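K.L.:
need coordinates for the following:
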Amino acid sequence: MQILSIHNSYQIRGGEDESWAAEVKLLSEKGHQVEIYEETNDRTEKLKALQLAQRTIWSRESYQIVTQKIRATGCELMHVQNFFPLISPSVYYAAQAEGVPVIQTLRNYRLLCPNALFFRQGRVCEDCLGKPVPYPGVLHSCYRQNRAATAATAAMLVTHQGMGTWHHQVDLYIALTQFARKKFIQGGLPPEKIVVKPNFVYPDPGVGQGEGGFALYVGRLSVEKGLDTLLAAWQLLQTPMPLKIVGDGPLADEVQAVAARLSNVEWLGRRPMAEVHALMGQAQFLIFPSKWYETFGRVAVEAFAKGTPVVASDLGAIAELVESGHTGVRFRPGNAADLATKVHWMLADTQRLAAMRRAARAEFEAHYTAESNYQQLMRIYEQVRR
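P.N.:
Presented below is the predicted three-dimensional model:
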């Protein structure tokens, strides 16, 4: 199959970028011809505000690039991962004009929320959900804390809502969890066009032994990811359980300050993926303290692949992935005291923890392997091929 894969990558590489790269790698190794059109947010710094706003709503350049690639390669379908902000929904129209079906993976909530997170001022916010004009997001400068940038994002949403883009120019959407699917339906996307297919881990990193005697956090150091809850919980622990933190972000200074004050907290900064997976295998459990809905939770599935259970917020998509008492345990989101209690509970029974390790690996093997995901993806592709 000839596939055009489209992605606007982030300045700080994250789960969306990793998942897209894994999918391209898997398809290529299965013998498909994957043509890539990628933009990177590094380019936004070279554009003036008005130029970026225009591209966000409708990129003529992207339309022309997609048209040329389809005609040159004879692509049978186009799979869009992320079009924001440089690629724009214009690529849907380019593909449809050439008779090529369009699939969009819903990796964040951008079609429903200007900042794509449903998160504002430290809490879940659905003020823009279902509104034809997401004016609350503009009033609160939700995207990058910049009202002009938020207004441009809102203009993109309003324009394409009015044009019927989300209903008519996309043949099929892929949500990553049932929770995310329900949220997009609530926001107005056609339910008959949304299927569920999770992310996967590829290649399989292999099982770890959990012999390191520490808990692990991996991800962006930001409020929506629950770093404040995590750090507060570690200051409440009655036993000095070691915590290793991998990642970078706006709360880096705060993490560094806590690590300097507490001997059982270590900040490792960014690390190569192979090292991250090794740490996951050594950890007794992974902490996933997010305070926003998430659309999936790739880090949790990577932990499952290593046989490492997860202590996760009982919120959004991550609550769907972690079965409390089986593959980990869930705590009340944003509640540091409850997180500390659940950490103590995890440490209280070594046999239970060992059983969770086996269950976590079994969960990965049942739902998140590359082969299982590939079969699901092929069934999805066959639905839209013309």
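K.L.:
from here on, just use CA atoms for contacts and neighbour counts.
P.N.:
Fine.
K.L.:
which parts of the stretch 101-250 of the chain are helices?
P.N.:
Counting by DSSP state H, counting those that start in this stretch, residue ranges of the helices within the stretch 101-250 of the chain are 135-139, 147-163, 165-168, 178-186, 227-236.
K.L.:
list the buried ones in the first one?
P.N.:
In this case it means helix 135-139. 135, 136, 137, 138 (16 or more other CA atoms under 10 Å).
K.L.:
in stretch 332-347, what's buried?
P.N.:
332, 333, 334, 335, 336, 337, 338, 339, 340, 342, 343, 346.
K.L.:
now stretch 2-12
P.N.:
The neighbour-count criterion (16+ other CA under 10 Å) identifies 2, 3, 4, 5, 6, 7, 8, 9, 10 as the buried residues of stretch 2-12.
K.L.:
tell me the SS of the second one?
P.N.:
It refers to residue 3. strand (DSSP: H, G, I helix; E, B strand; the rest coil).
K.L.:
before we move on, what about the fifth one?
P.N.:
Per three-state DSSP, the secondary structure class of residue 6 is strand.
K.L.:
any idea how far it lies from residue 96?
P.N.:
Relative to residue 96, residue 6 is positioned 15 Å away (CA to CA, to the nearest Å).
K.L.:
next one: residue 353
P.N.:
The spacing between residue 353 and residue 96, counted by CA to CA, is 51 Å.
K.L.:
go on, residue 314?
P.N.:
Taken as CA to CA, the span from residue 314 to residue 96 is 40 Å.
K.L.:
residue 145 too?
P.N.:
35 Å.
K.L.:
neighbour count winner among these two?
P.N.:
The residue with more neighbours, out of residue 145 and residue 96 and counting by other CA atoms under 10 Å, is residue 96; that gives 18 against 13.
K.L.:
so residue 27 sits against residue 21, correct?
P.N.:
No - proximity of residue 27 to residue 21 does not meet the contact threshold set by CA atoms under 8 Å, at 10.0 Å.
K.L.:
return every residue with contacts to both of the two.
P.N.:
Overlap of the contact sets of residue 27 and residue 21 (by CA atoms under 8 Å, 6 or more residues apart in numbering) is empty.
K.L.:
to compare against the first, here's another:
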Amino acid sequence: MRVFILSDFAYVNGGASQIALNTALSLAQRGVRTSLFTGMGPVAESLVDQKFLSVICTGQYDILSDPNRFRAIYQGLWNHKAARILSHMLRDFSRHDTIVHVHTCQKVLSSSCIYAAKKLGFKVIYHLHDYGVACPNLGFYNYQTRQVCHYDPMSRSCLLSNCDARKYTHKVWRLLRQLVQKNLGGLPAWVDAFFAVSEFSHNILRPFLPKDSIVQVLQNPYRISSYPPVEVEKNKYFLFLGRMSAEKNPMEFAECARDLNLPALFVGNGEYLDTVKSIYPQAVFTGWLRKEQLYDYIRQVRCLVFPSAWYETQGLSVQEMAAYGIPAIVSDACAAKEMIINGNNGWIYESGNKDSLKDCLLRMMDDIDVSLMGKRAHELVKKKSISDEQYMEQLLSFYERVLLTV
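P.N.:
This is a model prediction of the structure:
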């Protein structure tokens, strides 16, 4: 078997690229001849000089960082260079034993690469890290109103809705890209199979996938921490961990923590950092931390707050904290709620309802309850988490299944 992994970036800049790069590396370490096809460098050091792994980078910009805005607009719709290079490479391999596994192609590579692979007769699997196969702004989320969008994608209401984080002109470009990827790039109609990262996201996307699609829900792998569980009942901080952005909704947590005068800890960065600081200046802000630094703060955490206001496809930080014995309060708008048994290993609150969130925060102030929840969170994550080994076994089995389909 030969596998081509497609990723916009040759380095880790988010969850999707991390999964893509880790998958390419793990396949190569198993002796599977793997090519990681990327659009923007630099190439991560961990990928260099790996047996059975070749890394190809087209050396292009992503849409936002390209200084040539005309090129960014055009290339974002249809990346001719990437498609040409991929076509040239694929011609050397047999379509009968080669899988093209697309993780991301929205920011550099474009759907032109799917077209290139399908034109040559290769099986293509698309990883549903976001909602871009259906929604023009990738998330079923209105960045202007900071609410989940319930319009049918590409309907008249969708076309007229100014939901982009910046300007309506950006929305117009996204609509055009959606038309191009559907009618020229063949996404999702020409794709042979899909990976969804949660039942939650699969259920949302199911109506927009071809009726007879082969879909496997494959939870992202997670390594259980080797550190001992935290004694949360002795701790004071309520933690927000992640990007400070509208859809991640740290503002809602900041307002509630401020009103209740609770110790809040914000780990991360993003465009809403200053906004959150202005809401609750007494909170602790660390920016992004290395793993070793993060653990120093984790030892002081009582509870994780995951207030995501959009259809988050998974929410790994809930698992990450559970591995340390830290329970979570999770919004009901996202897939992370699948990891919570309400009242057992955490609480689920109604997104946008501050009274609901405040009630959950106050419940976590009970030392006995929070201690029990922390222990249950630790036990459940060990049972439910998927290891790297399990992930790779399911991945390879699915590859074989797709290759055998007519």
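K.L.:
now what about the TM-score between them?
P.N.:
The TM-score (TM-score structural alignment, normalised by the length of structure 1) is 0.87; 377 aligned residues with a CA RMSD of 2.7 Å.
K.L.:
from the buried residues of stretch 332-347 of structure 1, which land in strands?
P.N.:
Using DSSP state E, the subset of the buried residues of stretch 332-347 of structure 1 located in strands is empty.
K.L.:
nearest to residue 256 of structure 1 among the residues you listed?
P.N.:
For residue 256 of structure 1, the closest of the buried residues of stretch 332-347 of structure 1 turns out to be residue 336, at 18.8 Å, with distances computed as CA to CA.
K.L.:
could you find the counterpart of that closest one in structure 2?
P.N.:
Alignment of residue 336 of structure 1 against structure 2 is given by TM-score structural alignment, with residue 354 as its counterpart.
K.L.:
Provide a list of residues in contact with its match.
P.N.:
Residue 354 of structure 2 touches 252, 256, counting by CA under 8 Å, 6+ apart.
K.L.:
separation between it and residue 284 of structure 2?
P.N.:
Residue 354 of structure 2 sits at a distance of 21 Å from residue 284 of structure 2 (criterion: CA to CA).
K.L.:
that older thread, comparing residue 27 and residue 21 of structure 1, which shows the higher neighbour count?
P.N.:
Comparing residue 27 of structure 1 with residue 21 by other CA under 10 Å, the one with more neighbours is residue 27, at 17 against 13.
K.L.:
which non-adjacent residue is nearest the more buried one?
P.N.:
residue 34 (7.2 Å; CA to CA, 6 or more residues apart in numbering).
K.L.:
other residues contacting the helix or strand harbouring that neighbour?
P.N.:
When elements are assigned from DSSP states H and E, residue 34 of structure 1 belongs to strand 33-40. Residues from elsewhere that reach strand 33-40 of structure 1, judged by CA under 8 Å, 6+ apart: 1-11, 24, 27-28, 66, 69, 73, 86-87.
K.L.:
if we go to 7 Å?
P.N.:
Here strand 33-40 of structure 1 makes contact (CA atoms under 7 Å, 6 or more residues apart in numbering) with 1-11, 24, 28, 86.
K.L.:
name the residues of it that come out as buried.
P.N.:
Neighbour-count burial for strand 33-40 of structure 1, counted by 16+ other CA under 10 Å, picks out 33, 34, 35, 36, 37, 39.
K.L.:
go on, stretch 220-236 of structure 1?
P.N.:
Counting neighbours by 16+ other CA under 10 Å, one finds that the buried residues in stretch 220-236 of structure 1 are 220-235.
K.L.:
could you tell me where that stretch falls in structure 2?
P.N.:
When structure 2 is aligned by TM-score structural alignment, the counterpart of stretch 220-236 of structure 1 is residues 243-259.
K.L.:
report the distance from that stretch to the chain centre.
P.N.:
With CA atoms, centre = their mean, to the nearest Å as the basis, stretch 243-259 of structure 2 stands 19 Å off its chain's centre.
K.L.:
please identify which helix or strand holds residue 326 of structure 1.
P.N.:
Applying DSSP H and E as the criterion places residue 326 of structure 1 outside every helix and strand.
K.L.:
endpoints of stretch 221-229 of structure 2, how far apart?
P.N.:
Using CA to CA, the end-to-end distance of stretch 221-229 of structure 2 comes out at 20 Å.
K.L.:
hmm, who's touching that stretch?
P.N.:
Applying CA under 7 Å, 6+ apart, the set of residues contacting stretch 221-229 of structure 2 from outside is 323, 324, 325, 385, 386, 387, 388, 391.
K.L.:
just the closest of those to residue 136 of structure 2, please.
P.N.:
Each of these was checked against residue 136 of structure 2 using CA to CA; the closest is residue 391, at 29.7 Å.
K.L.:
buried residues in stretch 81-92 of structure 2?
P.N.:
81, 82, 83, 85, 86, 87, 90.
K.L.:
now the helices: where do they sit in the stretch 251-400 of structure 2?
P.N.:
Taking DSSP H, counting those that start in this stretch as the criterion, the stretch 251-400 of structure 2 contains helices spanning 273-279, 291-298, 316-322, 354-363, 367-384, 388-404.
K.L.:
rewinding a little: TSV please, covering the buried residues of helix 135-139 of structure 1 and showing distance to residue 52 of structure 1.
P.N.:
As requested, these are exported to TSV (distance: CA to CA, whole Å):
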residue	distance to residue 52 of structure 1
135	20
136	22
137	19
138	17
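K.L.:
closest one of those residues to residue 82 of structure 1?
P.N.:
residue 137 (20.3 Å).
K.L.:
I'd say the closest one and residue 114 touch.
P.N.:
Yes - using CA atoms under 7 Å, residue 137 of structure 1 is in contact with residue 114, at 6.1 Å.
K.L.:
shared neighbours, these two?
P.N.:
Each of residue 150 lies in contact with both residue 137 of structure 1 and residue 114 under the rule CA under 7 Å, 6+ apart.
K.L.:
now for the residue nearest to residue 27 of structure 1: what does it line up with in structure 2?
P.N.:
Residue-level alignment of residue 34 of structure 1 against structure 2, with TM-score structural alignment as criterion, gives residue 34.
K.L.:
check residue 248 of structure 1 too.
P.N.:
Taking TM-score structural alignment, residue 248 of structure 1 has residue 269 as its aligned residue in structure 2.
K.L.:
got the contact list for its match?
P.N.:
For residue 269 of structure 2, the contact set (CA under 7 Å, 6+ apart) comprises 243, 244, 287, 288.
K.L.:
which two among those are spaced furthest apart?
P.N.:
Farthest pair in these (CA to CA) is 244 and 288. Separation: 10.6 Å.
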